[in-house]
Every structure is written in C-alpha cells, then in structure tokens.
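In: give me coordinates for this.
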Amino acid sequence: MTGQDSVGQRIKTVRRQRGFSQAQLAHPELSDSYVSLIESGKRTPTPAVLELLAEKLGCSLTYLVNGVTAEQMEEIELGLSYAKLALDNGEIVEARLRYAELLDGGDLASLPQLRQDAEYGLALATEACGDLDGAIDLLNGLRRNASAEMAPERHIEVAIALTRCYRERGDLTQAVQTAEAILGGAVRPVWTEGIIALGTALLAAYAERGDLLRAHQFGAELLAAAELVGTPRAMVLALWAEAIVAVETGRGEEAVKMADRALAIYSENDTSQGASHAVAKLRYDYAHIHLIAQPSDAAMCRDMLVQVEASLRESASNMMDKMMCAQHLARAELMLGNAEQAGRHIRSVLNLSDDMPKDLRAEAHLLAGEVMAELGRHEEAVSELAMVSELLEDAPPTRQTAHLWLTAAQVLERIDEPTRGADAYRRALACVDL
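Out: As a prediction, the model looks like this:
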C-alpha cells in the first residue's frame, strides 16, 4: 500500500494490537481527535509526530511510513546491494534472478524509490543477458508507471539505457528519437554529466546508422559542452565518444589523440574504489581504438593489453572485461603475424563467451575463424564461420552487422569457400539496403 491512508491504517492496526485507545496513544502530547484524523487519512502527520507515534507504539518509524519493518528494510537493501554487486561483476544471470526475486516478493510495493532501483537494475541485467526486447519493455514500463516519482537523474539514466538498447537491437530510428526527445529541441537542456552521457548514446546511434556528418557535428558540440561542465567524467565521456566517431570517419590520428587525452584525464582524476579496474577497462578500449586507427602500433597495444590482462586477473573484474581484453590481445597478435599466440588468446575468449550476447559471440567466433584461416586449419575456420552465420541469422541490419558479414565474406574468400563467401557478401549488402 502507498499513500497517506496506508500510514493511518498502520497506526490504527498497531495501536489496536497494543491495546491502546486513541486517547491513550495521544496523551499527553496530542489530542485524541488529531489521532483519529490521522488514522482516517484526513490529516498528514509531520515527521516529528510520526516519530513520536512510532516510539509510543513500540514500532519502527520505517514500518509506519513504508509498511515494512526495520529488519525487512535491511534485508531489502542488502538484497539490492548483492544484486548490484553481481551486475557490476558481470554475473548477469545471477543479478537478473536477484532483482526479479526482490520485485516478486511484494515488499517493495510501498517503497517507490527502492522499487525503481530494482526495476532499473533488472532492466540492465536483462539487457546484459542479451534480451533486448525484455529490457526495452522493462524500461518503458518504468517510464510509464513511475515517471511522476522518478528523480530527474533517473529519467536520464532510463533514457540512456533505452537509447542504447534500441541501438543494439538495430532500431536506430527509435534510438535517435528517444535521445532527441530530450536533446533535440531548439534549446538544449542545461548540460550536466547525465545529459553528456545521453549525448554520447545519441552520438553512437548517429554513427551506427551512418549519419556520420551529423555525428561529427554533434560530437563537436558535445565536446564543447563537456568543457563547460568541466568535470573529469564529462570530459572522458565526450572525448571517448568523439574518438569513436573519428575512427568511423577515417580520422585515425584525431581518434588516437582524443583517446590519449581521455585516458590521461581518467587516470589522473578517478581515485574512487575500483578505479584501477575502470582504468584497466579504459585501457583495453584504448588499445582497441589504436589497433583500428593506427595498426602500426600493434606491438605497443599488445604490450599494454598484456598488462591490462594481468590487472584484470588480480581485480574483481567481470567475465565481459576479461573476454574483451583477451579478444583485443588475439587481434593484436594476429596483426603482428603471431597466429599461434593469437590462437591461445582466442581459445580463452571462446571459453568465456557462452553466456554473452549474440553479437559479442559472433565477433569472437569471427576472430577465431580468422586465426584458424591464418594457421591453415581450413575445417576449423569453416566451422567457426558457420557459427558466425548462425549467430547473425536474426541479427538486426546495422552497420556493425554489415561489417561482421563483410569480414566473414573476406575470410571465406581467402580460404577458397566462394559459395559461402558470396552469401556472406549478399547479407552484408542487405544490411545497408543494397
């Protein structure tokens, strides 16, 4: 139950359980008529009065306000902490289960803020499990049912997650519309870190749908806004997003410079708990940008990734981070002509990929196919590329999907599989409506 009536009803219930009359509960601080009005929901007690009544009734203030005991509140908060920890550590199935159990329990019905936290966490865990439709339904439900109770920061967080999910699902029009509903007016909202983060999600959607001119223009605006906000996080977000757009638009040197600056800012300013893990993650993303923008730096990237891999082993990093680091390491070794070393890394990637979303698994098997092709292991290369085809069968027609099909086609052509290669080329062209 929520609302003031439920508070009055709880006071009445506990009063009767204690065997008090309204006059006994009221004396000497309050009048019995005032207590009657509170119990009937016709008066709103002040926090001080609620605290007084809780003391006289021998129950917790938490119970009177929310309908849960202090012990239940502690259990709920502990459950939310465990669920968030599981999500942060990449234990996505466990996180999804814990959040769902909290919401199914019913204790959150009168705790709107904690219920929002659980629903938002469940949406993020559902997205991480690859169930984009489920995540989108949860996020839209959160916006629809809890919008009036939602803090502005949570509104932005939900919009960011929705934009990201729509983009990952391939619904780029909806992704852009979701972000532009907040950012697309003639006058921008006041720039904050949250709005900058939403801007980076919009920038990614522009780039994914091939609107590179708009992405370049908006990226410059976003970077200027981040400089006005002036916080390290805002600068890192904007620089990183603009670096990715620079890679997409063939401005490799600019991309590397912006990635260098983002990494330097983050390393110098984030002293929070877990910062070393976050820096490690940023470093493997940095190496990835370098490998694309400046392939000649592959040896430097390989050395950096070896250090990152060691750091991730020693920290409470999640499986996703370990997988992505190993995948970038395999790519760097392959670019350096070290196919055997690349093979060792790609095997560890495949061992970690079973519970990952389909697009990440497709990337892993595609790289494995490239490695097998380089090693001259034809049948294994064909097997890996067949797995790529299976994983991409129902993938949304995005630029990323087109790139994966195109790379698969090139590898199939290289290992003398012209029929399969031609089919992969056709699928790549279909993704871009050609």
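
In: make it CA atoms for all contacts and neighbour counts henceforth
Out: Fine.

In: do I have it right that Glu363 meets Leu404?
Out: Yes. In terms of C-alpha atoms under 8 Å, Glu363 counts as a neighbour of Leu404; the distance is 7.2 Å.

In: who has more neighbours out of those two?
Out: Just comparing Glu363 and Leu404: by other C-alpha atoms under 10 Å the higher neighbour count belongs to Leu404, 23 against 19.

In: now for the more buried one: which residues touch it?
Out: With contact set as C-alpha atoms under 8 Å, 6 or more residues apart in numbering, Leu404 has these partners: Ala362, Glu363, Leu366, Ala428.

In: quick one more, to check against the first:
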Amino acid sequence: MDEPAEIGRRVQRMRAERGLTQRALAEPSYTSAYISTLESGKVRPSETALRFLAGRLGTSYEELATGRPAHLATELRLALTDAQRTLATGDAAEAAPRYRRLLAEAERLGLDAERAEALLGLGDCALEAGELPDAIGHFEAAEKLLADEPLPRRARPIRGRAVAHLLAGELRYACYLLESAIDELNAGGLADPEALVLLYAAVISPYIDMGAHARAAHAAELALALAPRVADPALVAGMHRQVARTFLTAGRTAEADASLAKAQAIYQQLRLRTDLAHCHWMRGYVQAQNGDLVAAEAELRTARDMLAARRAALYAAQVEVELADVLRRLGRCEEAAELLSGLLELGDSHGAVHAGGAHRLLGLMAEERGEAESAEEHYVQALTLLERSGAGGDLADLCRLLGDLLRRTGRTEAALDAYRTGLGHRAAPGTTTLGPAPASPLRR
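Out: Model (predicted):
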C-alpha cells in the first residue's frame, strides 16, 4: 500500500473525475469528514475502507491502494502460467528468457508474489540446465521474498534448494533442508498435505543415496498416506515416481513398476516431458534389475534422448551411468566405456556422484579384462568422489569391490582397510548422520 498522502490524492482525483461529492462518496458507511481527512493524507485508510471506496469509485482495491491497475497483475500471472507450461512441455532454454522478462516486470510493478513465482521458474530452468549455483541463488531469493508467508508457501523454494544441493553431491545438506522443513511443518501444526508430499518425495533420493533405506521407506509410506488429500496430479505423479525408488531398494520390483506406470500415465496426460523422461529412466532401471537388458536399454535410451533434447545435462548424466551398466552387462563394453568417458569430467564440477559412478563401472570393466592396476585406479578415484558427496550406500559397495580386488592380488592388510572403510559408511537402519528422523504428521 502506498503512503497515506499518495492514496489521498488518488481518491480525490478519482472522486473529482466521477463528479462525486465527499458526502456522496462516503455514504452510507463513512462520513464526509472522514473522506476529507483521508484525502488530505492525515489518516492511513484500512483495507476495509479502501475496498468500500473502490466499489463506490468503480475501480479495484489494488489500483486505489497502489495506483496499479488490477489487470496488470492478472496479465502478469497469466504470462507466468504460460512460462511454466513452456518449461514443463518445451525447453528450459526457451522458458528462462520469459521468466527473466516477467521477473523484471514484477519488480517494476512491485509484485512480490509474482517475483517469487518468476524466481522459482528460473530456479527450475537452471536445475534442468545443470547450472546449480544459479538455481540455488534463484530459490534462495524466492524464499527470502516469501519469508513472511506460512511455511507451506515456502515449501517449493526449500525443495528446489535441496534438489540443487543434491545434484551438486551435497547429500547431507539436502537432507538437512528437507528434514528441517518437515519437522517445522509437523511440529507447528502446519501439516499441509501438498507441502508435506512435496518434501517427503524429495527426501527419498538423498536417503537412498546415503544408505538410509529404512528412513526412505518411512518417508514413502507417509507420502502415500497423504496422497489422497492432494489435488495437484503432477505432485501425486512425482510422489509415485520417488516412492518407486523405495520399492526398488526393498526388491519389490512389481510394486515399483506399478507406481511408475501411474506416474507415467499422469505425465503423458499432462505432457510433462522431463518428468516423463524420468519415468522411462526408472522403468529401464527396473527392467535391468529383472534381467530384461534389451528392454532396459530401449527405455534408458529414450530417457537420455528426451533429457538431452531438454538440455537437462545432469539428469542425462545420471541416465548415461545406468545405460552404460546395461551395455556392460550386454557385453558391449567398448560402447559403455565411450559413454562413461564423457562423464569423468563431471568430477571437476557438480557431478561428483555421477563421475564416481562412471569410475566404478570403468573399474568393473577393467577387472573383467584382468587389468587389476587400472581397476584399482578407477575404484580409488570413485572413492574420492563419493566421499566428497556423502553417498554412503554407494561407498559401502565400492569399498567391498576395492577390498575384494586387493585381497585377490595378495594385499590383505590393504583389503582389510578398504572393508573397514566400507563398514564405516554403511548407515544403520533408519539413521543418517543428522540425528533423529523427522517427525511424522500430527494425527487429528
């Protein structure tokens, strides 16, 4: 709301333009003396008073309070919806310039809610492009604009920041952000189902990567229980996609595939291409686990092509690690090695987990060729990268591979050290390095 003097001048101008006296404007709810005091800028009008006067003057509360015609904010919100649709169904590189223009317009008009929405869109665009520092900056700026809003309104930027840190290999910090928000929502009686499903679904991936499988399963159970109270179909689909990971971890592949089928059907209906690509990726993973390598290759190639077309670099890198493993198991090791070689440079940027996975697979292939020294080098490189990211579950498996290799080559003490390191990284059921698990929703 503008200063009282500015509002008073605006009311006086509009009243004069419409040929109304102060008494005619004031009645029946106010007095002409109140209108005189308001027009002189000596009183700050309440929202109730301004809404009454706006009705008498044939204008909007927003225009009377800020001087900004209401249609400008409406048009901006419609344009933001169009940009969101472009991002979901088109290309982040096309959506980002739209969001930047809309952010500038929202700043010019002083519309904080629309500024936050544009920043969230820019954050999502940066996530797809693998520009993680930019993504974090956009989500932090959006969260700052929403600082005075209830926590459910801040769930999206918090989740966005967490995903960016997760993709950067900062698993523990991603967990911390999500767990803190979940605890605050539940402890404060703000158990908004959509916000909680968004956060529970997001925390599954870092839990699994850290080896905290029981915690991931608990988050999945809570998300599934809340799903019937969620109206947004895309949010429900995203939950099913993440819950499928917990089913896979538990060896429940049929249930995982059923969850993925539900998600895929929604994404196809809504034409959400990046999310649909993730479903192809996970279904390929399920098929690989079941030994159907030919079908797995087809699904993973579809996912990689869809993500590459969207310039979703880090997501495409994750798929390529899975695809390379399928190619290795099909006996096409040269193709797998060529695919993995392009991922090694990610270790110097924000893809430490993916580069670590590439080194692990290259080590396995070197072992299969009988090249123990090369295998050891790749395992050690993978170990360094995964330790940096905190991927506890992967580290434990990698230490086992390294220990087995060292033992076979007669280096028993070094093998024992590797096994001990692996045991140190194997998380106990339901725990992380972060302390107690986040609270469950309060029962009502």
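
In: re earlier: let me have the contacts of Leu404 of structure 1 in JSON lines, adding secondary structure and distance to Lys84 of structure 1 as columns.
Out: Written out in JSON lines, the entries for the contacts of Leu404 of structure 1 read as follows (DSSP: H, G, I helix; E, B strand; the rest coil; distance: C-alpha to C-alpha, whole Å):
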{"residue": "Ala362", "secondary structure": "helix", "distance to Lys84 of structure 1": "27"}
{"residue": "Glu363", "secondary structure": "helix", "distance to Lys84 of structure 1": "27"}
{"residue": "Leu366", "secondary structure": "helix", "distance to Lys84 of structure 1": "32"}
{"residue": "Ala428", "secondary structure": "helix", "distance to Lys84 of structure 1": "38"}
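
In: now those residues: which count as buried?
Out: With neighbours counted using 16 or more other C-alpha atoms under 10 Å, the contacts of Leu404 of structure 1 contain these buried positions: Ala362, Glu363, Leu366, Ala428.

In: can you count the residues close to Thr419 of structure 1?
Out: As a burial measure, the neighbour count of Thr419 of structure 1 was computed by other C-alpha under 10 Å and equals 12.

In: quick check: which element contains it?
Out: Counting by DSSP states H and E, the secondary-structure element that holds Thr419 of structure 1 is helix 418-431.

In: just Val306 of structure 1 next, same as before
Out: Of the helices and strands defined by DSSP H and E, Val306 of structure 1 is found in helix 298-314.

In: the stretch 1-150 of structure 1: helices as residue ranges?
Out: Counting by DSSP state H, counting those that start in this stretch, the segments of the stretch 1-150 of structure 1 that form helices are 4-18, 22-26, 32-39, 47-57, 61-66, 70-88, 92-104, 112-128, 132-146.

In: run through who's touching the longest one.
Out: Here helix 70-88 of structure 1 makes contact (C-alpha under 8 Å, 6+ apart) with 60, 62-63, 92, 94-96, 98-99, 102, 107, 117-118, 121, 125, 318.

In: that helix vs structure 2 - mean distance after superposition?
Out: Average distance between helix 70-88 of structure 1 and its aligned residues in structure 2, after superposition and using mean C-alpha distance after the TM-score superposition for structure 1, equals 2.8 Å.

In: how about that helix: buried residues?
Out: Within helix 70-88 of structure 1, the residues that count as buried by 16+ other C-alpha under 10 Å are Met73, Ile76, Gly79, Leu80, Tyr82, Ala83, Lys84, Ala86, Leu87.

In: can you list these in a markdown table and add distance to Thr192 of structure 1?
Out: Compiled in a markdown table, these are given as follows (distance: C-alpha to C-alpha, whole Å):
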| residue | distance to Thr192 of structure 1 |
| --- | --- |
| Met73 | 32 |
| Ile76 | 31 |
| Gly79 | 31 |
| Leu80 | 27 |
| Tyr82 | 29 |
| Ala83 | 28 |
| Lys84 | 24 |
| Ala86 | 28 |
| Leu87 | 25 |
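
In: and which of those is nearest to Lys12 of structure 1?
Out: Met73 (21.2 Å; C-alpha to C-alpha).

In: just give me the match in structure 2 for that closest one.
Out: Residue mapping for Met73 of structure 1 onto structure 2 gives Ala73, with TM-score structural alignment as the criterion.

In: ok, now Asp423 of structure 1?
Out: Alignment of Asp423 of structure 1 against structure 2 is given by TM-score structural alignment, with Glu377 as its counterpart.

In: count of residues packed around Ile11 of structure 1?
Out: A count of nearby residues for Ile11 of structure 1, using other C-alpha under 10 Å, gives 25.

In: what sits against it?
Out: Neighbour list for Ile11 of structure 1: Glu39, Leu53, Leu64 [criterion: C-alpha under 8 Å, 6+ apart].

In: buried subset of those residues as a ChimeraX selection?
Out: A single ChimeraX command selects the buried members of the contacts of Ile11 of structure 1 (16+ other C-alpha under 10 Å):
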select :39,53,64
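
In: check the spacing between Leu385 of structure 2 and Gly422 of structure 2 real quick.
Out: In this structure, Leu385 of structure 2 and Gly422 of structure 2 are 14 Å apart, going by C-alpha to C-alpha, to the nearest Å.

In: again, but for Pro133 of structure 2
Out: Spatial separation of Pro133 of structure 2 from Gly422 of structure 2 under the definition C-alpha to C-alpha is 31 Å.

In: cool, Leu120 of structure 2 as well?
Out: Counting by C-alpha to C-alpha, the gap between Leu120 of structure 2 and Gly422 of structure 2 amounts to 39 Å.

In: and for Cys279 of structure 2, the neighbour number?
Out: A total of 30 residues lie near Cys279 of structure 2 under the criterion other C-alpha under 10 Å.

In: for the one helix or strand it maps to, give me the average deviation versus structure 1.
Out: Mapping Cys279 of structure 2 onto the secondary structure by DSSP H and E places it in helix 273-289. Superposing on structure 1 and averaging over aligned pairs (mean C-alpha distance after the TM-score superposition for structure 1), helix 273-289 of structure 2 comes out at 4.7 Å.

In: in that helix, what's buried?
Out: Buried residues in helix 273-289 of structure 2, defined by neighbour count with 16+ other C-alpha under 10 Å: 273-288.
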